[in-house]
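Following is a predicted model, sequence given first.
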Amino acid sequence: MQVTETLSDGLKRELKVVIPADELAGRLDTYLEDLKSKVRIKGFRPGKVPAAHLKRLYGRQAMAEIVSNMLNETTTKAVEDRSERPALQPEVDLSDDDAQKVLEGEIDLTYTMTYEVLPEIEIGKFDDIEIERPIVEISDEGVMEQVEQIAESNRPFEAKTGKTPKAEDGDRVTMSYVGKIDGVPFDGGADENGQLVLGSGRFIPGFEEQLVGVKKGEEKVVTVSFPEDYQAEHLAGKEATFDVTVKEIEAPGELKVDDEFAKGLGLESLDKLKEIVRGQIEGQFGQATRQKVKRQLLDKLDERFDFALPEKLVENEFENIWRQVENDMARSGKSFADEDTNEEATKADYRKIAERRVRLGLVLSEIGEKNEIQVTDEELQRAMYEQVRQYPGQEQQVFDYFKKTPAALAGLRAPIYEDKVVDYLLELAKVTDKVVTKEDLLKADEEDEDAAEKA
């Protein structure tokens, strides 16, 4: 094999590779010799088929297989011999005409391979990175507030008594209803025994208010408009009517938050319920804090590192992002004008996001490699089980999918690896805690939701 560099421009490389025709012919002879002892051809004893006859029958097919193997072997070896790390699999250029002549054994196998190498990244130290970690101190009052919300959702109700009791705010109405748009029932708009606490804000805006004052057995047509941002796009912004029949009206009963209430939830005491609620709050705030801290760290890494990026990696990342953008816009029915922008400007913004993602991915990968950070089999298995749990009844199919699809398995490994590298960096960085209110922490999360996608 003869390899000649024809281009070295930044991260771009182009090599010309030549494999002599006689080397291919030698491989073909070996292939056919091996085939002779295996093939069964009428009129010939096993192992006695003439080489010329085998070549006439199987030569072209065998050569195609040999050439395919040679392309894989030689592209890999050419890169290894140069001690380079391709960003993606090298692209091979071999014309159809030349390929046909190679298969016939008329010419050398000559092709061009192009690829981009990964940039050299000087990692340096990270003990000068300063991170402010927002934390929320969980008070007993905050825990009790959550407990009372749980209790409210489990409040007992009792049938209203009297001659003709009417529904009031706080009452629970049991009803059947059928929703219609332009007189035609729509999917998901009907229920035979729906329950609604008036004033809870659970139904479409304006629905509950129209039930105040209804009586048991009463039939009523409720007219409302779905919000413009309603999650079901075929209903968003449309006016609908609901044919309602009131089956029962119940008044809220007395609510006691005590040990007996906790036992009704399957717990031994109110203190145990508080303990569980505190843990849930800590988990919720912990995730929000983690997201905020990780965002700060990635921002600082993005500011610190500036190097040439493999164009193909950026283009692939941009195409993935842009495909999602187009899908989201198609689902929402919105245009660029609706967002007060245009396609060109939006593409420029998302290309910057793609560049950031590629840059940070390369930096985190380099840090992890230099510090021998690895994802264990146990961690990968745990992530796989979490995915499997989301598909009850299809567990085996999901397992088989991951086993047969390396890209899917890599997709599970990547976020675990990234988080482990982030944890490693946070151990080196100067992290100081700052006490904030839960409103500030969660509000910050909402404000950063779009920006976090850049990570």
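Arrived safely.

Going by C-alpha atoms from here, please, whenever you check contacts or count neighbours.
Noted.

What is the three-state secondary structure of residue 5?
With DSSP: H, G, I helix; E, B strand; the rest coil as the basis, the three-state label of residue 5 is strand.

Hmm, residue 78 and it touching each other?
No - counting by Cα atoms under 8 Å, residue 5 stays clear of residue 78, with 10.2 Å between them.

Between these two, tell me which one has more neighbours.
residue 78 (19 against 12; other Cα atoms under 10 Å).

Included below, for side-by-side comparison, is a second structure:
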Amino acid sequence: MESLDVSVENLGNLKLKLTISVPKEVVKDTYEKCYRNLKSKVSVNGFRKGRVPQSVMEKRFERHMKQEALEELVPQNFDKAIKQENLKPAGQPKFSDLEVNKRKPLKFSATFEIWPDFELPAAAAFELEKKEISISDEEKEVKKKEHLEKKITYALKDGQAEDADQVLMDFSVELEGEENANEKDFEYVLGSKQFLPEVEEALVGMTAGEEKEFEVSLPEGHQEEKLRGKQAQFTVKVKEVRAKELPALDEKFFESYGEEVNSEEDFNKLLEKEITDAKEQQDKVEYRAKLKEQLVKQLDFEMPADVLAEEVKFKLKQLEQRPKEEGKEAGSEGISDEEKEKAEKDAAEHLRLAVYFQKMLEKDEISVDENEVRQRFMMNAKMLGMDPNELIQQEYGKQFYQETHQMVIEDTVLDYLTEQVLNQ
């Protein structure tokens, strides 16, 4: 690939000015392409569509053709120039001297900020205390109970309904004389807190075949505005009372876990692994947090002024949105000087960390698991109640994916650094 004629001027404060010369042959070829694209789209009196001479087109549509030529030549050759000079812009460039003539080379300028060059702190500059993982009998019992609770069954019982029992019932609810709900054969576990406390209290002590009517005051904070503070009349008929039964640790129970569990010993190993994995993940989170705290103190290099200003502006805008999110008018509460100062500090810390993570990622032994990025994005999308495939098509979704990618970069680098620090 033929190289461009590029001159680089250092303007100081992490700002560069490139002067880029594009050969006239390239300019002419771009004009020819613009002509071919345009001639089939426009009509000129006296000529058939698609047969308008180029000289006529250039005269009639001079401004349009120049603009189209610049829109192709400038970004294309700017990208080629920064790759040629091995430069990494920190923000959007500002172009100048944008005068194009198909008979002359195009010479234009681009001014932009760059990221700073700095020495990466060595692993010895960080301190972490390695945590040893131990598992208590109590933790095993808690984890075992979690597994057993997922496989509980209910069996008919005589007597009164108690906490943790399941009742099979018909019930209806009336509000101001009108029926609001009517359910048949409804299964409800006492203590699950799906109903109001007053309803649960009324159900406790009931027996199979018993009917009861009672009144409940709906809370002022009810999610449905029309129901707030209203009196609700409940009519309940309990058909069955069932007691909770935990599964036995038998062959049928072990089979539900697949091939990895064939005995109580295997089951206990599974419990220990789950506890260990959870503790290792928690330790990872704590290691990352401690390393970030230390990094913030160690990274003090200069940041590009314009990029930093944009980041501060973004954080201040987030602060301005708080009243709106709290149901107040935007701007009803101003931003204090302390908050502005914190926004500036947070913006600088955020950018320095981002630059550090990116530079660390350039090391040969560190790479981002793109599958992890996709899995996190899908999980987060589902937590938002959205289809990941539909979300990624939206502008917000694309930004969300980039944020997820950045989070995985951060975790990847911090986990790598954790290993280096703990093993030094």
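Received the coordinates, thanks. Please read these numbers as outputs of a predicted model, since none were measured by experiment.

Could you quantify their similarity as a TM-score?
Superposed pair, TM-score by TM-score structural alignment, normalised by the length of structure 2: 0.70. Supporting alignment: 401 aligned residues with a Cα RMSD of 5.1 Å.

coming back round to it: who touches both of residue 5 and residue 78 of structure 1?
Shared contacts of residue 5 of structure 1 and residue 78 (Cα atoms under 8 Å, 6 or more residues apart in numbering): none.

helices or strands next to the longest helix seen in structure 1 in the packing?
Using DSSP state H, we find that the single longest helix of structure 1 is helix 270-304. Applying 3 or more Cα pairs under 8 Å, 6 or more residues apart in numbering; DSSP states H and E, we find helix 270-304 of structure 1 packed against strand 130-135, helix 140-153, helix 259-264, helix 343-370, helix 406-428, helix 438-447.

And the last one, how far out from the chain middle?
A distance of 23 Å separates the centroid of the chain from that of helix 438-447 of structure 1, by Cα atoms, centre = their mean, to the nearest Å.

outside of it, which residues touch it?
With Cα under 8 Å, 6+ apart, helix 438-447 of structure 1 has contacts from 134-136, 285, 288-289, 291-292.

Could you give the residue range in structure 2 aligned to that helix?
Residues of structure 2 offer no counterpart to helix 438-447 of structure 1, counting by TM-score structural alignment.

by how many degrees do that helix and strand 130-135 diverge?
In terms of direction (axes from the mean of the first three to the mean of the last three Cα atoms, to 10 degrees), helix 438-447 of structure 1 departs from strand 130-135 by 120 degrees.

just to revisit the earlier point, to residue 73 of structure 1, which of the helices and strands packed on helix 270-304 of structure 1 lies closest?
helix 406-428 (20.8 Å; Cα to Cα).

Excluding its own residues, what touches the closest one? List them.
Contacts with helix 406-428 of structure 1, where a contact means Cα under 8 Å, 6+ apart, come from 126-127, 294, 297, 364-365, 367-368, 373-375, 379-380, 383-384, 401-403.

Tell me roughly how far it lies from structure 2 on average.
Helix 406-428 of structure 1 differs from its equivalent in structure 2 by a mean of 3.6 Å after superposition (mean Cα distance after the TM-score superposition for structure 1).

what's the angle between whichever helix or strand comes after that helix and helix 438-447?
The helix or strand immediately downstream of helix 406-428 of structure 1 is strand 430-435, counting by DSSP states H and E. Interaxial angle, strand 430-435 of structure 1 versus helix 438-447 (the same axes, to 10 degrees): 120 degrees.

From the contact counts, what lies against strand 430-435 of structure 1?
Applying 3+ Cα pairs under 8 Å, 6+ apart, we find strand 430-435 of structure 1 packed against strand 130-135.

with structure 2 superposed, average distance for the strand it packs on?
With mean Cα distance after the TM-score superposition for structure 1, strand 130-135 of structure 1 averages 2.8 Å from its match.
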